[in-house]
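Chemist: Sharing a model that was predicted from the sequence below.
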Amino acid sequence: MKETPLDIVVLGLSLSSSWGNGHATTFRALLRSLAARGHRILFLERDVPWYAAHRDMPAPDFCRLEFYPDLQALQDQWSEAVENADAVIVGSYVPQGVAVGEWAQRTARGITAFYDIDTPVTLAKLRQGDTEYLSPELIPGYDLYLSFTGGPTLELLMQRYGSPAARPLYCSVDAEAYQPQEVPKRWDLSYLGTYSPDRQPVLERLLLEPARQAPDLRFVVAGPQYPAEIVWPDNVERLDHVPPSEHPAFYSASRYTLNVTRADMVAAGYSPSVRLFEAAACGAPVISDIWNGIETVLRPGEEIVLAEDAEDVLSVLRAPGAECRERMAQAARRRILAEHTAGHRAAELEAHLQEAMRRKAPAPGSSWAKPFPAVTEMQRELP
């Protein structure tokens, strides 16, 4: 338990609904682990009909979740909480995110941070003049930029956009919720992900084309929002939505699962998907598209298979014996549990917040100043 628990307000896309987004599972795992470390968390979520109709966690037991109907209600009802928080974290894709960020920076007496679960997409938007949820002017005002993407992108955020501190905060996995299950193998290759136009060509190349060439093998694509005009091969099963509670069984029923990365994230590199961590934690061998930095997450050939085309995929699926597949799956699971659980991320976030608090700490005797434990304590070994 912390000597001084932090009061943290998070304004994120969604915590209540995992439908059509990867943010909810990321926030759930991270915030659950932060709460376990003693921190008090308030999550503020815009009440929108598409998530309201698909809420699979309306009342989390690890934080307080509140909904607001619009920007004015957010400001009217939650200004005091934002003002008094030790840290206020605004997430990417929050509706009216620029106005929300301006209000948070103007109101908060503690530190403010931007948690970008979509960093390469965000930067592509900024280059195009698209300020849907973040503007260039807002970045220097955040004390901390928490980035889904590591590598050279961090320097870009600081040098070109003026972030005082850009730090990596990859997605993670809830190691208790995502474990291998003893279920029959239903599919030779699975894919779990919401439809995205820039991912679809890769899905076509690495799953649909192999399915056409191998009618004796079984495939599945799970996730919402796929256009009705897509023609699915007969041996590709479609599941519109798999809730997080069923992810472990889904992955465990797959001989292999496919990781597909959005184009902007491939270009930036160092952008591992939450699905990559979750699948590996469930003991599903992963076949992935290729991007810079993937070797820093899982070792190609030992912990993950990298594929460029249908022939690469089919050579793996047709390989005889299960020994090699199981060895790779177990190696990947060990790596993820050693480096990429929500517990690891919570410790990293804690350290980043404390670093930002030290930079912003007012002079001794200021009424705002709060004591907080040293970073060495924050970064102690996980149990």
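Modeler: Done, it's in.

Chemist: going forward, measure contacts and count neighbours with C-alpha atoms only.
Modeler: OK.

Chemist: The residue nearest to Glu83 when sequence neighbours are not counted - how many residues pack around it?
Modeler: Distance criterion CA to CA, 6 or more residues apart in numbering; nearest residue to Glu83, sequence neighbours excluded, is Ala108 at 4.1 Å. As a burial measure, Ala108 scores 19 neighbours (other CA atoms under 10 Å).

Chemist: residues contacting Ala108?
Modeler: By CA atoms under 8 Å, 6 or more residues apart in numbering, Ala108 lies in contact with Val82, Glu83, Asn84, Ala85, Val88.

Chemist: Most neighbours out of the residues you listed, which is it?
Modeler: Val88 (31 neighbours).

Chemist: residue contacts, Arg262?
Modeler: Ser196, Asp198, Arg199.

Chemist: do you know how far the first one is from Gly91?
Modeler: Same thing as Ser196. Distance, Ser196 to Gly91, using CA to CA, to the nearest Å: 20 Å.

Chemist: So which of the two has more stuff around it?
Modeler: Gly91 (25 against 15).

Chemist: just checking, that one touches Leu11?
Modeler: Yes: Gly91 is in contact with Leu11 according to CA atoms under 8 Å; the separation is 6.1 Å.

Chemist: before we move on, back to that, check the gap between the residue nearest to Glu83 and Leu126 for me.
Modeler: 25 Å.

Chemist: How about Phe114?
Modeler: 15 Å.

Chemist: more crowded one of those two?
Modeler: Phe114 (25 against 16).

Chemist: just checking, that one is part of a strand?
Modeler: Yes: assessed by DSSP: H, G, I helix; E, B strand; the rest coil, Phe114 belongs to a strand.

Chemist: try this one next to it:
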Amino acid sequence: MKIAFYGSSLVSAYWNGAATYYRGLLRALAQKGYDITFYEPDVYDRQKNRDIDPPEWCKVVVYPGTAEALKAATAAAVDADIVVKASGVGFEDDLLLQEILRHARQGALKIFWDVDAPATLSELRQSPEHPLRRSLAKIDLVLTYGGGDPVIDAYRSLGAADCIPIYNAFDPETHHPVEKEARFAAELAFLGNRLPDREARVEQFFLEPAAHLPQQRFLLGGSGWSDKPLSSNVTHLGHVSTCDHNAFNVTPKAVLNISRSSMAENGFSPATRIFEAAGAGACLITDHWDGIDLFLKPGDEILVARDGKDVAQLLAGLTRQRAKEIGQRALRRVLEEHTYAHRATTADAIFRAGAARMEAAE
């Protein structure tokens, strides 16, 4: 089956947290025989900051950031068996959805793939006339990369025919244990871009413990933090390329996951970073959110903190040996249950069931 996938970017992770999710899942689907074309706009300097070349398993079409180019790109949807519009493309999202639905052929499976469901649902609840909300009746299926029952119920209540989570995961060929690198040596490292609904939690879970542990080294990776006041024991690395993620994850004693506020409040929304860090054998400390135990066992495969004080206490009692053991157990768990091959098997079954329904309805 042919998939036309309209998303933010496949070739650049620059200001694009969904990149590794797209790459892992679409690569695994391609290995199952899907013919995939990914359409992405040339915006936000992403094409100047590519971290992979267009892969052989997926055709990549980059279109200029103009309405005319967008309309031309969506015309190709007519040839696809499955047409996907992802959330957060970042350029004329409403027009993109409109044009995709206009061009998708009758009988094609039309999917809205939400990579930030809590934020999207907040918008839809506040605006009954939101273009996406008005279009849900024309969309065959909503897929999300997290959210659990709260998100499923919310989308159905707004008129979606169905909503199914396809959770984050990792690709063992991309994220795996490597040798430690001295430049990433630290007691605790955090990697994430500076975002409005994450910043306060970064202050609480990362910057406050750092300020109270002046003898320990902390690493802060990600874009947007250059003008943020930091204690002297915090090193800001700026954007960390995906090719360095394995070393960044495996070198520090522990790696911190901090959910955005909306994700933490909703729960059942593991960040891609969790699986990627576990795939490298990292010892993870995460902020608390409902549903953690569905993915990793708290206290055994992952450590859970409810505030910055917890983070400091966990670090104080964490030996290098225990950190290594936690990381090894997490690695075993994600290899057994949380690779993109597992997620692609789920997506494949969903696609085939949806295609069968579409065929039966014709």
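Modeler: It's in. Values in this document were obtained by computation on a predicted structure and should not be read as measured data.

Chemist: Need the TM-score between these chains.
Modeler: Remark: TM-score between the superposed chains equals 0.93 [TM-score structural alignment, normalised by the length of structure 2]; 355 aligned residues with a CA RMSD of 1.8 Å.

Chemist: Could you check how far the corresponding residue of structure 2 for Asp76 of structure 1 is from Pro41 of structure 2?
Modeler: Here Asp76 of structure 1 is matched to Ala72 in structure 2, going by TM-score structural alignment. From Ala72 of structure 2 over to Pro41 of structure 2 the distance is 12 Å, taken as CA to CA.

Chemist: neighbour-wise, which of these two wins?
Modeler: Legend: neighbour count by other CA under 10 Å for Ala72 of structure 2 and Pro41, higher for Pro41 (24 against 12).

Chemist: buried sites along stretch 150-169 of structure 1?
Modeler: Using 16 or more other CA atoms under 10 Å as the test for burial, stretch 150-169 of structure 1 gives 150, 153-155, 157-158, 161-169.

Chemist: Which of the residues you listed fall in strands?
Modeler: When DSSP state E defines the strands, the subset of the buried residues of stretch 150-169 of structure 1 inside them is Ala166, Arg167, Pro168.

Chemist: secondary structure class for Phe67 of structure 1?
Modeler: strand.

Chemist: so how many other residues sit close to the residue of structure 2 sitting at the aligned position of Ser14 of structure 1?
Modeler: With TM-score structural alignment as the criterion, the equivalent of Ser14 of structure 1 in structure 2 is Ser9. The number of residues packed near Ser9 of structure 2 is 30, by other CA under 10 Å.

Chemist: can you confirm Ser9 of structure 2 is in a strand?
Modeler: No: going by three-state DSSP, the assignment for Ser9 of structure 2 is coil, not a strand.

Chemist: Could you find the closest non-adjacent residue to it?
Modeler: With CA to CA, 6+ apart, the residue lying closest to Ser9 of structure 2 is Glu40, at 5.3 Å.

Chemist: tell me the secondary structure for that neighbour?
Modeler: Going by three-state DSSP: Glu40 of structure 2 is strand.

Chemist: what does Ala249 of structure 1 give?
Modeler: Three-state call for Ala249 of structure 1 (three-state DSSP): helix.

Chemist: OK, contacts around the aligned partner of it in structure 2?
Modeler: Aligned counterpart of Ala249 of structure 1 in structure 2: Ala247 (TM-score structural alignment). By CA under 8 Å, 6+ apart, the contact set of Ala247 of structure 2 is Pro177, Val178, Glu179, Lys180, Glu181, Phe184.

Chemist: Widest-spaced pair of the residues you listed?
Modeler: Pro177 and Phe184 (14.3 Å; CA to CA).

Chemist: what's the neighbour count on Met357 of structure 1?
Modeler: Met357 of structure 1 has 21 nearby residues by other CA under 10 Å.

Chemist: The one 3 residues further on too?
Modeler: When neighbours are defined as other CA under 10 Å, Lys360 of structure 1 has 13 of them.

Chemist: before we move on, the earlier item: structure 2: which residue goes with the residue nearest to Glu83 of structure 1?
Modeler: Checking with TM-score structural alignment, Ala108 of structure 1 has Ala104 as its match.

Chemist: now its match: how far from Val62 of structure 2?
Modeler: Taken as CA to CA, the span from Ala104 of structure 2 to Val62 of structure 2 is 19 Å.

Chemist: Next: Arg194 of structure 2.
Modeler: 26 Å.

Chemist: Which parts of the stretch 101-250 of structure 1 are helices?
Modeler: 119-127, 153-159, 200-203, 209-213, 247-252 (DSSP state H, counting those that start in this stretch).
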